[in-house]
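[1] Show me how the following folds:
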Amino acid sequence: MGRKRKYMLENVLYTLPALILVTMVIYIPFVMSGYYSLTEWNGIAKEPVFIGLKNFKTLFAGNTEYIKSLTFTAKYTVLFMVLSNVLALALAVALVQKIRFANLMRGMFFIPYIMSMTIVGFIWKFIFSQGFESLFAKTGWKFLEWSWLGESNLAFFAVVFVGVWQSLGFYIVLYIAGLQAVPKDVLEAATVDGAGSVTRFFKVVLPLLGPSITTCIFMSLTNAVKVFDIILAMTKGGPGGSTYSATLDIYREAFQNNNYGLGSAKALVFFVIVLVITQVVLKIMHSREVEL
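    All right, here's what the predicted structure looks like:
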């Protein structure tokens, strides 16, 4: 019993600092945000004014800017998830083959992921604005002359491209780990049964990649819905507010418009939306794993 108590005491002492930090950084601000969503406060006044559910009524009554930001975030998330997972899986399949410089290429793909997203955004802003202009002068390719950050549709695809480019290496690593964990004897048995490379991939390898696919889809979903840094660095929500994400809209409402009450209400609504979507996606993916 003495040894058991000592073990429990050690567990409590080791985990207590982490619990205190998580409570201070996450749980307390979350509760405070819930309170501020029921108030009208500019962040300067000593005391916020309690107004009840008025901020939520404002949102659900048809706040066009917030709905527009949610629509942009939804489109960005879908396209980001599809492109990042499809490209990462295809590149992972290529990089697990016995080819020269495979390890070097893995490292090259992973380098953008360890870079700051803000720095990546500024780099690609320079490339889209000045780099493409120089390349157009040398090559004459028409697409280099387009205003990638000055037109609404092009700015959307530019932001998606940079987001996928920056995070692609992370998903490649996860898929490579999953591919290397596929049992060799299963592949050999499929080859003996006459399955070709395409059939082997879709009938044997892909079903066995269920856990890796679930992880990558969940990670790409969470990374996409909270997109902020790249947009802030590249377009700042422009042109004409066409690339305002939900997180950027919350930031603008709270810290630029000094409306902490409405900004907190937007954050809570967005939190509930993301919570529901992630739970639905996880349930669907886990059920698919069981079926496979």
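[2] When you work out contacts or count neighbours from here on, use the C-alpha atoms and nothing else.
    Fine.
[3] how many other residues sit next to the spatially closest residue to Lys266 that is not a sequence neighbour?
    What sits nearest to Lys266 in space, not counting adjacent residues and going by C-alpha to C-alpha, 6 or more residues apart in numbering, is Ile250, at 6.3 Å. Using other C-alpha atoms under 10 Å, Ile250 has 24 other residues around it.
[4] Check Ala45 too.
    Ala45 has 8 nearby residues by other C-alpha under 10 Å.
[5] Could you report the separation of it from Val25?
    23 Å (C-alpha to C-alpha, to the nearest Å).
[6] One more sequence to fold, the one below, so I can look at both together:
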Amino acid sequence: MVFSIPAIILVSLTIYIPFLMSSYYSLTEWNGISKQAVFIGFRNFTALLQGKKEFLTSLWFTTKYTIGYVILSNLIALLLAVALTKRFRLANFFRGIFFVPYIMSMTIVGFIWKFIFTSGFEKLFEFTGWQLWNYSWLGSSHLVFYSVVFVGVWQSLGFYIVLYIAGLQAIPKDVLEAATVDGASSWQKFSRVTLPLLGPSFTTCIFMALTNGLKVFDIILALTKGGPGTASNSVTLQIYKEAFTNNNYGLGSAESIIYFLFVLILTQVVLSAFRRKEVDL
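    Below is the predicted model:
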């Protein structure tokens, strides 16, 4: 217990105490500068729940982004993991290549792809003449969603590939051999043996992708700053703008508390649902 005291103090200073302070400020009207915060009760929460447009728009965008991010990152990662578990000469090389973007800062990745979407695609259009490269992928309110999802999936794909490879390699070979002896085809072995036994990997990857999608911030800040307009404004970016740009710490704190409860409930429901479907060896 004595050795755990430093960790408890640090966690309290960085997480628990700020959370309690934020809970208090959510009940106040405060600009972050004045010495006194005016207590107004639940007026901030009432304003948000009655339909503050910016917050609801950002919540809808974050929900769409999370759904697309979770599905694409896990589907592509699983397919690549299956391919990279096959025995061929460059398997380890490709594993490393796919993992490199994950160790890069999300902000750096955002700036790199911002350059690619603007100057890079412009050069490709001049070289090929394909209209695909001439679209305004970050300037169009209809296309910016797909651009942000693509960059998010590209950056984190290697992490999920590693998790799925670990899950595939942990499946006992005698189970697959027994399925072969019973006359199962390759697809039957994959769908009826491999996929059910990947339950723990699915739970981990879905949970990690869900939390990463819901807290998306830095990549959008680097790519679009929430634009054009509010077309790519995530909840975390909206909270940041409300508190540090609009100097409305009370309303920003209220948004963070509501979003905290939303994320907490959603992640627990999804995690429980996937855990019930796991298959024990």
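[7] on that earlier part again, what sits against the residue nearest to Lys266 of the first structure?
    263-264, 266-267 (C-alpha atoms under 8 Å, 6 or more residues apart in numbering).
[8] What strand or helix carries the residue mapped onto it from the second structure?
    Taking TM-score structural alignment, Ile250 of the first structure has Ile239 as its aligned residue in the second structure. Counting by DSSP states H and E, the element that carries Ile239 of the second structure is helix 235-240.
[9] so is Ile33 of the second structure in a helix, a strand, or just coil?
    Here Ile33 of the second structure is coil, with the state taken from DSSP: H, G, I helix; E, B strand; the rest coil.
[10] Translate it into the numbering of the first structure.
    In the first structure, Ile33 of the second structure lines up with Ile44, judged by TM-score structural alignment.
[11] what number of residues lie near that match?
    The local packing of Ile44 of the first structure (other C-alpha under 10 Å) involves 9 other residues.
[12] Let's check: the centremost residue of the second structure is which one?
    In the second structure, the residue lying closest to the centroid (C-alpha atoms, centre = their mean) is Gly213, at 2.0 Å.
[13] Contacts only, for that residue.
    Per C-alpha under 8 Å, 6+ apart, neighbours of Gly213 of the second structure: 62, 65-66, 69-70.
[14] Now a PyMOL select for only the buried ones of the contacts of Ile250 of the first structure.
    A single PyMOL command selects the buried members of the contacts of Ile250 of the first structure (16 or more other C-alpha atoms under 10 Å):
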select buried, resi 263+264+266+267
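[15] ok, so of the contacts of Ile250 of the first structure, who is nearest Lys4 of the first structure?
    For the contacts of Ile250 of the first structure, the minimum distance to Lys4 of the first structure (C-alpha to C-alpha) is 43.8 Å, reached by Ala267.
[16] ok, now how distant is the closest one from Leu248 of the first structure?
    Distance, Ala267 of the first structure to Leu248 of the first structure, by C-alpha to C-alpha: 11 Å.
[17] same check, this time on Phe132 of the first structure
    Distance check for Phe132 of the first structure against Leu248 of the first structure: by C-alpha to C-alpha, it reads 27 Å.
[18] where along the first structure do the strands fall?
    In the first structure, the segments counted as strands under DSSP state E are 39-40, 49-50.
[19] name the helices or strands packed onto the first one?
    It refers to strand 39-40 of the first structure. Strand 39-40 of the first structure sits against strand 49-50, helix 260-291, with contacts defined as 3 or more C-alpha pairs under 8 Å, 6 or more residues apart in numbering; DSSP states H and E.
[20] of all the ones you listed, which lies closest to Ala90 of the first structure?
    helix 260-291 (19.9 Å).
[21] what's the closest one packed up against?
    Using 3+ C-alpha pairs under 8 Å, 6+ apart: helix 260-291 of the first structure touches helix 28-36, strand 39-40, helix 54-60, helix 210-225, helix 246-251.
[22] rewinding a little: any idea what the residue nearest to the centre of the second structure aligns with in the first structure?
    In the first structure, Gly213 of the second structure lands on Ala224 (TM-score structural alignment).
[23] Likewise for Tyr69 of the second structure?
    Aligning on TM-score structural alignment places Tyr69 of the second structure opposite Phe80 in the first structure.
[24] What of Ser22 of the second structure?
    So, by TM-score structural alignment, Ser22 of the second structure is matched to Ser33.
[25] hang on, its match packs against Gly263?
    No. Taking contacts as C-alpha atoms under 8 Å, Ser33 of the first structure lies outside contact range of Gly263: 9.0 Å.
[26] by contact count, what packs against whichever helix in the second structure runs longest?
    The longest helix of the second structure (DSSP state H) is helix 53-84. With contacts taken as 3+ C-alpha pairs under 8 Å, 6+ apart, helix 53-84 of the second structure sits against helix 91-99, helix 144-170, helix 199-214, helix 235-240.
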